[in-house]
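Colleague: generate a structure from the sequence data that follows.
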Amino acid sequence: MELDVNVHLKYQLPAPADLLLQIEIADLADQKLQWSKLDTSDVDHMAHVTADDGLGERIWIRTDGEFRCDYTARVIVDRPVLDISALEAVPPHLLPGDTVRYLMPSRYCPSDEFQSFVAAEFGDLQGGARIAAMRDWINTSFSYVPGSSNAQTTALDSFVQRQGVCRDYAHVLIALARASTIPARFASVYAPGVTPPDFHAVAEVFLDGTWHLIDATGMASADTMARIGIGPDAAGVAFLSVFGQITLLEQTVSVTV
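Modeller: As a prediction, the model looks like this:
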């Protein structure tokens, strides 16, 4: 699938500040970047650095006053949609070293708090069948409510409230997967059909020796997503981290087939 991505961001900074931006599509074997262009207002400093696990890049920016950023790209996504329920889990002692960190609780995914629930609700299922059941449970049990969560909302908060946005759906699935001893991480992606149009968040789980994208909101399938970056949770892969003060003026994200 060929996707066109257009992002426009505008902010006001009252004083010089450092920004860590992650909005560029990662060029990978299953998503080949055809072309891209990043255009910003004048800044004091700009440098690309490698993102988590070497998947994609972040950009350090030093600026003040009005900051504008426009990003356009075209990417070809060549990724099959697999039946997750048919995939096997990898026994913990056979997991590759770089997946182990994604078994552990993290800031927004306190997976150790979910072990009793997972055992009671999904204990008769294993591997991908359990992941599929947990995905479906979240999709049917939660309400997608823009504005119902904030930057402090954890998977446990969302679990109690039974509502949230894509970020929250991903956090809950990640926490449930880790509580099942299945590595899971947070993926920031672009995908068409997301409502409202925005940066999208999904989970990525390690089954049958590789990573698989899973959207508990049901808005996107694996063959329509272009990864931006990955991390233990939203804190590690925010599209913008600000070390200073900033005010949002404009933000639009468009993804078309």
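Colleague: only C-alpha atoms from now on, for both contacts and neighbour counts.
Modeller: Fine.
Colleague: can you show me the helices along this structure?
Modeller: Taking DSSP state H, the helices of the chain run over residues 115-122, 127-141, 155-161, 166-179.
Colleague: out of the ones you listed, which one sits most buried?
Modeller: Of those, the one with the most neighbours on average (mean count of other Cα atoms under 10 Å) is helix 166-179, at a mean of 29.
Colleague: report the angle between that one and helix 115-122.
Modeller: Per axes from the mean of the first three to the mean of the last three Cα atoms, to 10 degrees, the angle that helix 166-179 makes with helix 115-122 is 90 degrees.
Colleague: got a list of contacts for helix 166-179?
Modeller: For helix 166-179, contacts defined as Cα atoms under 8 Å, 6 or more residues apart in numbering pick out 102-105, 108-112, 114-115, 118, 131, 134-135, 138, 144, 149, 153-156, 158-159, 183-186, 200-205, 215-217, 233-234.
Colleague: the nearest residue to residue 224 once chain neighbours are set aside: neighbour count?
Modeller: Spatial nearest neighbour of residue 224, excluding adjacent residues (Cα to Cα, 6 or more residues apart in numbering): residue 191 at 5.8 Å. Using other Cα atoms under 10 Å, residue 191 has 27 other residues around it.
Colleague: now show me the structure for the sequence below, then we'll compare the two:
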Amino acid sequence: MPANPQRLAITVTLDYTLPCPASVLMQIAAARLPDQQVTMETLDIGGLPPAIHVAAHGGIGERSWLTPQSALQVFYQAEVEITREVVPLANLFADALTVLPADAIEYLLPSRYCPVDTLHAASMEMFGNLAGGAAVEAACDWIGSHLCYVPGASHGGTTAIDTFHSREGVCRDYAHLLVTLVRAIGIPARVVSAYAPGVNPPDFHALAQVWLAGDWHLVDATGMADPAQTAIVGIGRDAADISFLTIFGSAELNAQAVSVVLL
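Modeller: A predicted model of the protein is given here:
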């Protein structure tokens, strides 16, 4: 355990108006993991019928079904203690593909926002001469030096190949591009939704996990989140698996706020 565990206070407020009743799949609760403990948690769903909780993608974290009629008002608070050991990526080797655990294999493959096959040649040309964590660090450094963080530069359909060409985006675009480039050189990688202090603007944050030396390791291509101070919410192949709200209908945003404070 780290000598100095990190403690976060998290507050989320969501306020939406719905023109018609809808089912909503929400994933905003910090996951309970061996290296992060949820020590306090409250969820107020504004008088809606009790939520139905189901396991999230990969069994990490929890999703909640809500059934609002005309309004969705959610208030979430939590305190999380993080005891995550963070090691330099450059020291980590890449596992042979034939010994990967079964649940890591899907994170080698193309997905909706991560067209691995399209970027394979470019990734091999840029990073194929490196191995393991050194290759991941090089891809992260390349993204950091070639992309500009521009709120509003992307939309719900933006893929990693779009970001590769436009050289701008937000955290999910950075994560999608890193995941795609890393998968293309044979290292499993997945997208992570999380809370972290220092994210600007404050919001739900997206970063990546890479499989090296027999375990998953957090990497943030934006450079805003410290893995030792990051509370994981969920994981997935790409943003489609980690959305904080999936509304099966339509809704209008009134207000949304995320606060993450290091205690």
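Colleague: circling back to that earlier point, could I get the contacting residues of the residue nearest to residue 224 of the first structure?
Modeller: Counting by Cα under 8 Å, 6+ apart, residue 191 of the first structure touches 200, 220, 224-226, 255.
Colleague: repeat for residue 40 of the first structure
Modeller: Counting by Cα under 8 Å, 6+ apart, residue 40 of the first structure has contacts 67-70.
Colleague: if we use 6 Å, what do you get?
Modeller: Counting by Cα atoms under 6 Å, 6 or more residues apart in numbering, residue 40 of the first structure touches 68-69.
Colleague: what's the match for it in the second structure?
Modeller: Using TM-score structural alignment, the equivalent of residue 40 of the first structure in the second structure is residue 45.
Colleague: ok, residue 166 of the first structure next?
Modeller: Aligned partner of residue 166 of the first structure by TM-score structural alignment: residue 171.
Colleague: over to residue 145 of the first structure?
Modeller: Aligned against the second structure - with TM-score structural alignment as the criterion - residue 145 of the first structure pairs with residue 150.
Colleague: likewise residue 63 of the first structure?
Modeller: In the second structure, residue 63 of the first structure lands on residue 68 (TM-score structural alignment).
Colleague: likewise residue 22 of the first structure?
Modeller: For residue 22 of the first structure, the residue aligned by TM-score structural alignment is residue 27.
Colleague: quick one: that match and residue 244 touch, right?
Modeller: Yes: with contact defined as Cα atoms under 6 Å, residue 27 of the second structure reaches residue 244; the gap is 4.6 Å.
Colleague: the more surrounded of these two?
Modeller: residue 27 (25 against 18).
Colleague: so how far is residue 18 of the first structure from the nearest residue to residue 141 of the first structure once chain neighbours are set aside?
Modeller: Take residue 141 of the first structure and drop its neighbours on the chain: the residue closest to it by Cα to Cα, 6+ apart is residue 162, 6.6 Å away. Taking Cα to Cα, to the nearest Å as the measure, residue 162 of the first structure falls 35 Å from residue 18 of the first structure.
Colleague: follow-up on the earlier one: which residues touch the match of residue 145 of the first structure?
Modeller: By Cα under 6 Å, 6+ apart, residue 150 of the second structure lies in contact with 169-170.
Colleague: switch the cut-off to 8 Å
Modeller: With Cα under 8 Å, 6+ apart, residue 150 of the second structure has these contacts: 168-170.
Colleague: list just the nearest of those residues to residue 80 of the second structure.
Modeller: residue 170 (25.2 Å; Cα to Cα).
Colleague: which bit of the first structure covers stretch 102-118 of the second structure?
Modeller: Counting by TM-score structural alignment, stretch 102-118 of the second structure corresponds to 97-113 in the first structure.
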